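Novice: just to be clear, the model below is a prediction. Sequence and coordinates:
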Amino acid sequence: MFTLHTLKLKAVMPLAGALLMAASVISCRDDDNTDLETVTEAEAADAIEAAVTTDSNGVAQMAAGATAVAEDEAVYTNSPLINCGQLYTENHNATGAGVTYSYDYSGTHTYQLTCSAQGFAESFAYTYDMDGTYETARMYSDDNATANVAITGLAAGIPDALINGSYVRNGYQESKVRQMRHFNSLITINLDDVVVNKTSRQITGGTASVSMTGTGSAGNTFSYNGTITFNGNQSATLVINGTTYNINL
């Protein structure tokens, strides 16, 4: 009886070990699959960069477009071509293409000039709502972009304008690098005294806070927060969780 019991125990133990190892392998595979579907910080940085750069019709292009409208309406002079307090709405298209990028957006933009009691221009409100796509070397997106900003520093003779407000991008992205993940995201960028040169229409300074939330292809959620510093010379710095990413505007 002792010998038979010992033999049965020896037979059961290898079987239990094999089942444990199989369960472990399956668990690891499940974890690996989950990891593969998780949008990483680096991928979030790519999407945020695309929401900022000119090549993807991001914040830099929005700032250039808003200041161009202000200039066209002579807002930077003592004799603006638009009436104080009147709301103007127009169709707005933005398309561009280069060796490594393309974008195609359409929608409307709205603007309004606020004046002092003496009739001097004080603030230029600019909003837009755009739908379209962009593609860069690292990312493809089908999304909606909205901007709601105010431009100050309108007086003639001042070289720079200041932009404050929000820029939001909401839609679908496909990464073209690393694991080539695809996901849906909401990117919100809050602009704080962003400096735009009235002549070049380029961002030369200021900061922004950014948040990005979304859902991966497996239904898992993600969230990232960071800060953007506009350095001038067509560059910006994005910091997420202490990691720095350089952006060419």
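Specialist: Everything's here; your move.

Novice: from now on I want contacts and neighbour counts done on CA atoms only, so please keep to that.
Specialist: Noted.

Novice: show me what the helix or strand containing Ala45 is packed against.
Specialist: Per DSSP states H and E: Ala45 is located in helix 41-50. Under the contact criterion of 3 or more Cα pairs under 8 Å, 6 or more residues apart in numbering; DSSP states H and E, helix 41-50 touches strand 139-152, strand 235-240.

Novice: could you point out which element follows the last one?
Specialist: Moving toward the C-terminus from strand 235-240, the first helix or strand encountered (DSSP H and E) is strand 243-248.

Novice: helix/strand/coil for Thr67?
Specialist: helix (DSSP: H, G, I helix; E, B strand; the rest coil).

Novice: the structure to be compared is supplied as follows:
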Amino acid sequence: MKITKSLLIGLITLNMIIVSTSCSTNDDNLITPETEELSEDEAVELIESSLQKSTGGLNDNAKSFSENLITDITINEDCSVIYNDTFVINYEESVIQASYTVDWSYEMTCNNFGVPESVVFSSSTDGNYSTQHIVSNDNSMSYFEITGLQPSAETMVLNGNYERIGMQELTVINTRTVTSNLTVDLTNIVIAKNSSSITSGTATLTLAGTSQNASFSFEGSLVFNGDETATLTINENTYVINIG
């Protein structure tokens, strides 16, 4: 059969279209999805690092202020006076490094005899930290109401909330950039005066944000164990996390 020039050109063009379509289909199968949700394991590690004392987290906030408060109860005779302070904290450990500027404000309430009974405390931090799997630039805000300041009480009780907002680079499973907002509502957190450490109490929390064009939200609960750890429950899964 004689093949004309126009027919030959048509066959070549059709073959090129088929090959091009086939390659395009194969390439699509190789493209990594642009959206990938944050895993529960990654969320747990981010929550843990946000609460730790050594990252300038919630535990550092509560412990540092408690130590300062116990000193003020002894030397300060002025009640219903607002006290303000600004300072820098730096941590240098084998795995964790952190640097934060801290602003805090508080006011003590006393009984009719001038004995401190309670305090309202607020604070904000701005800085950064790095751990084995996380590098973070963030800021936090706290609001605490603390009772049990009387000298006869061996413990103080803290109620309030804590929020930490920022941007992190995570290498827990895959390398990813995350914007996150952690909010924690604290209930009856007991702090020992002799150590300024949290010995018991509970909290509810929400971690929300975005990662690789995908939004995420995790809700959980915390039980403070009294040994610089807390038990975190998310989706009925429990994790013992380090907050020291």
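Specialist: Cool, got the structure. Computed from a prediction, not measured in an experiment: that's the story for all the values here.

Novice: aligned partner of Gly160 of the second structure in the first structure?
Specialist: Here Gly160 of the second structure is matched to Gly165 in the first structure, going by TM-score structural alignment.

Novice: err, Met108 of the second structure, not the other one
Specialist: Taking TM-score structural alignment for the superposition, Met108 of the second structure sits opposite Leu113 in the first structure.

Novice: so that match is in contact with Leu81, correct?
Specialist: No: Leu113 of the first structure is beyond contact range of Leu81, at 10.2 Å (criterion: Cα atoms under 8 Å).

Novice: which residues are common contacts for these two?
Specialist: Each of Val75 lies in contact with both Leu113 of the first structure and Leu81 under the rule Cα atoms under 8 Å, 6 or more residues apart in numbering.

Novice: neighbour-wise, which of those two wins?
Specialist: Neighbour tally, Leu113 of the first structure and Leu81, criterion other Cα atoms under 10 Å: the higher count belongs to Leu113, 24 against 13.

Novice: excluding residues flanking it in the chain, which one is nearest that one?
Specialist: Leaving aside its sequence neighbours, Leu113 of the first structure sits nearest to Phe124 (Cα to Cα, 6 or more residues apart in numbering; 4.7 Å).

Novice: how near is the one you found to Ala66 of the first structure?
Specialist: According to Cα to Cα, to the nearest Å, Phe124 of the first structure and Ala66 of the first structure sit 9 Å apart.

Novice: ranges for the strands of the first structure?
Specialist: If DSSP state E is used as the criterion, the strands of the first structure fall at 87-97, 102-115, 121-135, 139-152, 160-175, 182-197, 203-216, 221-232, 235-240, 243-248.

Novice: columns distance to Ala51 of the first structure on top of these, output as JSON lines?
Specialist: JSON lines is the format used below for the strands of the first structure (distance: least, Cα to Cα, whole Å):
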{"stretch": "strand 87-97", "distance to Ala51 of the first structure": "14"}
{"stretch": "strand 102-115", "distance to Ala51 of the first structure": "12"}
{"stretch": "strand 121-135", "distance to Ala51 of the first structure": "10"}
{"stretch": "strand 139-152", "distance to Ala51 of the first structure": "9"}
{"stretch": "strand 160-175", "distance to Ala51 of the first structure": "7"}
{"stretch": "strand 182-197", "distance to Ala51 of the first structure": "8"}
{"stretch": "strand 203-216", "distance to Ala51 of the first structure": "10"}
{"stretch": "strand 221-232", "distance to Ala51 of the first structure": "12"}
{"stretch": "strand 235-240", "distance to Ala51 of the first structure": "12"}
{"stretch": "strand 243-248", "distance to Ala51 of the first structure": "11"}
